[in-house]
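> Pasting the sequence and the predicted model now:
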Amino acid sequence: MAVFTPVSLQDLTPWISSFSLGSVKDIKGISSGIENSNFFVTTEKGEYVLTLFEKLTFDELPFYLNLMQHLARKGIKVPAPIPDKTGNILHSLCGKPACLVTKLEGDWQPQPEPVHCAEVGDMMAKMHLAGKDYPFEQPNLRGIEWWKQTVPLVLAYLPVEASLMLQNEMRFQEEFAATRLYWKLFRGPIHADLFRNNVMFTGNRLSGFFDFYFAGCDTWLFDVAVALNDWCVDLESGELDQIRVRAFLDAYHAVRPFTLDECAAWNAILRGAALRFWISRLYDYYLPRDAEMLIPHDPGHFERILRLRIAQPAPELFL
């Protein structure tokens, strides 16, 4: 992620001594993203990823780190937090909360094909089922309550038409969130940010999901919608690629079948997933934080996607 807090070898060397990883050989900042400071760290024992958390607090972080540990122990391909010599997985470095996790093999897939979408759908369903018995609760911190707080901050930057669409969609989503149907949907821990650049592949085989620091308890269907709006779209137009859509949804459904309630809620949830990222990109674009390496994403991309999801019927969850 963007480097907000620099870390030098001199900073890292005494800190790493609390782990059984040998001495540090190299540290390199990771430039993509907008939330945390991330680094590749090489020690005598191997390669790892170091994260310094810029927004999340010591009180909030156990939910995320323990979730990753829980999923890893159940065979889900995620980075596993590295405990220090006393067994702790949450630490402090340069005045910020910090953790060290295993580094996944491979690379992300910028131009996914149906085979990649099927791999992601399959693993997402397995992840949802594996998280059913996760004992900790934390709401999705970028859920509808955050939308309500953030929309007033960005409205003044928008032209009239976009401002009206944003306000109208917020009303639609607030009304939907108050329905009985919404509260009947299956829920549990979700990734909530499973874009292409948060999944690693070696060839066509998925090697892991990472960056769980937007995770929270929400509807499983919202997780599906977030992923579909990235993995299965044409990036220029925002249009859904129906072949990739079917590969993703069919692979998920084969592991964890969708319900009739989820089918009824699907259009609203798909719109909500587009709205969530339009709002966050507007916020990051117009109200940015300083960072050593930070390129905000174009908010127009998810404005286009939301317009399409409002105008067009949602794809069938299962055939």
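Looks like it arrived, so ask away. Numbers count the residues shown, from 1 in each chain.
> alpha carbons only for contacts and neighbour counts from here, please
Will do.
> My read is that Phe40 contacts Thr51, right?
No. Look at Phe40 against Thr51 with C-alpha atoms under 8 Å: they stay out of range, at 9.1 Å.
> Compare neighbour counts for the two and give me the winner.
Thr51 (23 against 16; other C-alpha atoms under 10 Å).
> Around the closest residue to that one other than its chain neighbours, how many other residues sit close by?
Distance criterion C-alpha to C-alpha, 6 or more residues apart in numbering; nearest residue to Thr51, sequence neighbours excluded, is Asn38 at 4.5 Å. Asn38 has 27 neighbours, counted by other C-alpha under 10 Å.
> Against that first model, consider the following:
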Amino acid sequence: MAVFTAVTDTQLAHWLRHYDLGEAVDFRGIQSGIENSNFFLTTTRGDYVLTIFEKLTAGQLPFYLDLMRHLAAHKVPVPDPMPRDDGALFGLLHGKPAAIVTRLEGAPELAPREEHCVEVGQMLARMHLAGRDFPNHQPNLRSLNWWRETVPEVLPFLTGPQRELLSTELAHQQAFFASDDYAALPEGPCHCDLFRDNVLFAHAAPESGHDVRLGGFFDFYFAGCDKWLFDVAVTVNDWCADLTTGALDMPRVEAMLRAYQTVRPFTAQENRHWGDMLRAGAYRFWVSRLYDFYMPRAAEMLKPHDPGHFERILRERLSGVALPGIHTPCN
């Protein structure tokens, strides 16, 4: 993520005294994202990621770290938080919560093919099912309540058609969230930000017979308890969309949804509201990118994303997107 908080070699050495991870060999900032300060850390014991949380509080952080530990214990490939000498999964660095997690193998695939979508779809469903017995609960902090608070702040910066779209879609989503069908949608811990740059792929072993191998999911710091369908919609909106037009590439959509539903079939309500949830996923990121674009924070390495991308996606989804003939309702 963008580096908001710098860490010197001396500060790092002092911080590592709280861990049984050996001595630092290499340490450098990660130059992407806009929420936390992340650093690649290599020690004499292995490869890790150090994160300083710029907005999350010490009270919120246990949900994310405990969720990653839970998923890792259930064989879902995610970063595993490293305990400190006192057993805690985080401490304070520069007065801000900070943690060290294992570094996953592989690199992002920014031009995904159908086979990548299959791997992501299957693992996303496995992650959802693995989270069913996770005992902690925290809502998705970038859901409807946050939209209601944030939309009035960004409206003054927009054109008339943009203001109209932002307001009318908020009204639509409020009605959807208040419906009985929405209440019936299955839910649990969700990643809520599973874009293609938050998934790693590693080289597959020649004897495996597969072209790709999933390295894992990371960056769980937008995770929250939400409808599983929302998590799928957010993922499809990124992995299966044309980055220029926002239009869905239906072969990739079908590959991902088929793979997901081999593990967890959609319910009747999920089938019925697929289009509404694609719109919700697009809306969430349009609002957040508008906020980050028009109200930026100072940082050493900060690259706000283009909010127009998710405006285009939302307008595309308003035309209506049906499931591609693969729904298998289980109730």
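Perfect, thanks for sending it. Given the structure is predicted, the values throughout are model-derived calculations rather than measurements.
> What's the TM-score once they're superposed?
The TM-score (TM-score structural alignment, normalised by the length of structure 1) is 0.99; 319 aligned residues with a C-alpha RMSD of 0.9 Å.
> who touches the aligned partner of Gly281 of structure 2 in structure 1 in this structure?
For Gly281 of structure 2, the aligned position in structure 1 is occupied by Ala273, per TM-score structural alignment. Taking C-alpha atoms under 8 Å, 6 or more residues apart in numbering as the criterion, Ala273 of structure 1 is in contact with 222, 225-226, 229.
> now these: which count as buried?
Taking 16 or more other C-alpha atoms under 10 Å as the criterion, what is buried in these is 222, 225-226, 229.
> Those in helices, which ones?
Using DSSP state H, the subset of the buried ones among the contacts of Ala273 of structure 1 located in helices is 222, 225-226, 229.
> which one of those is nearest Arg304 of structure 1?
Asn229 (11.2 Å; C-alpha to C-alpha).
> The closest one contacts Arg276, doesn't it?
No. Using C-alpha under 8 Å as the test, Asn229 of structure 1 is too far from Arg276 to be in contact (11.3 Å).
> helix or strand for the nearest residue to Ala107 of structure 2 once chain neighbours are set aside, which one?
Leaving aside its chain neighbours, Ala107 of structure 2 sits nearest to Leu200 (4.6 Å; criterion: C-alpha to C-alpha, 6+ apart). According to DSSP states H and E, Leu200 of structure 2 maps onto strand 199-202.
> Can you check which part of structure 1 whichever helix or strand comes after that strand sits on?
As assigned by DSSP H and E, the chain's next helix or strand after strand 199-202 of structure 2 is strand 213-217. Here strand 213-217 of structure 2 aligns to structure 1 at residues 205-209, judged by TM-score structural alignment.
> what's around His14 of structure 2, how many residues?
11.
> Repeat that for the one 4 residues further on.
Using other C-alpha under 10 Å, His18 of structure 2 is surrounded by 15 other residues.
> Next: Asp11 of structure 1.
Using other C-alpha under 10 Å as the criterion, the residues surrounding Asp11 of structure 1 number 12.
> Could you find the closest non-adjacent residue to Phe27 of structure 2?
Leu41 (4.7 Å).
> what residue of structure 1 matches up with the one you found?
Checking TM-score structural alignment: Leu41 of structure 2 goes with Val41.
> How much space separates that match from Ser8 of structure 1?
From Val41 of structure 1 over to Ser8 of structure 1 the distance is 11 Å, taken as C-alpha to C-alpha, to the nearest Å.
> just Asp234 of structure 1 next, same as before
40 Å.
> same deal with Thr51 of structure 1?
Distance from Thr51 of structure 1 to Ser8 of structure 1, by C-alpha to C-alpha: 13 Å.
> Then Leu235 of structure 1?
For Leu235 of structure 1 relative to Ser8 of structure 1 (C-alpha to C-alpha), the value is 37 Å.
> Have a look at those two and say which one is more surrounded.
Neighbour count, other C-alpha under 10 Å: between Leu235 of structure 1 and Ser8, Leu235 has more, with 15 against 12.
> Give the equivalent position in structure 2 for the more buried one.
Per TM-score structural alignment, Leu235 of structure 1 is aligned with Leu243.
> Does the residue lying closest to its match once chain neighbours are set aside belong to a helix, a strand or coil?
Among residues not flanking Leu243 of structure 2 along the chain, His309 sits closest, at 7.5 Å (C-alpha to C-alpha, 6+ apart). Three-state call for His309 of structure 2 (DSSP: H, G, I helix; E, B strand; the rest coil): helix.
> His309 of structure 2 matches what in structure 1?
So, by TM-score structural alignment, His309 of structure 2 is matched to His301.
> Next, the contact list for that match, please.
235, 238, 278.
> Now Val120 of structure 2. Nearest residue, chain neighbours left out?
Met256 (7.0 Å).
> An error on my part: the question was meant for Leu228 of structure 1.
Leu228 of structure 1 sits nearest to Val245 (C-alpha to C-alpha, 6+ apart), 6.9 Å away.
> Wait, that neighbour touches Asp230, no?
No. Using C-alpha under 8 Å, Val245 of structure 1 is not in contact with Asp230; the gap is 10.5 Å.
> That concludes my questions; thank you for your assistance.
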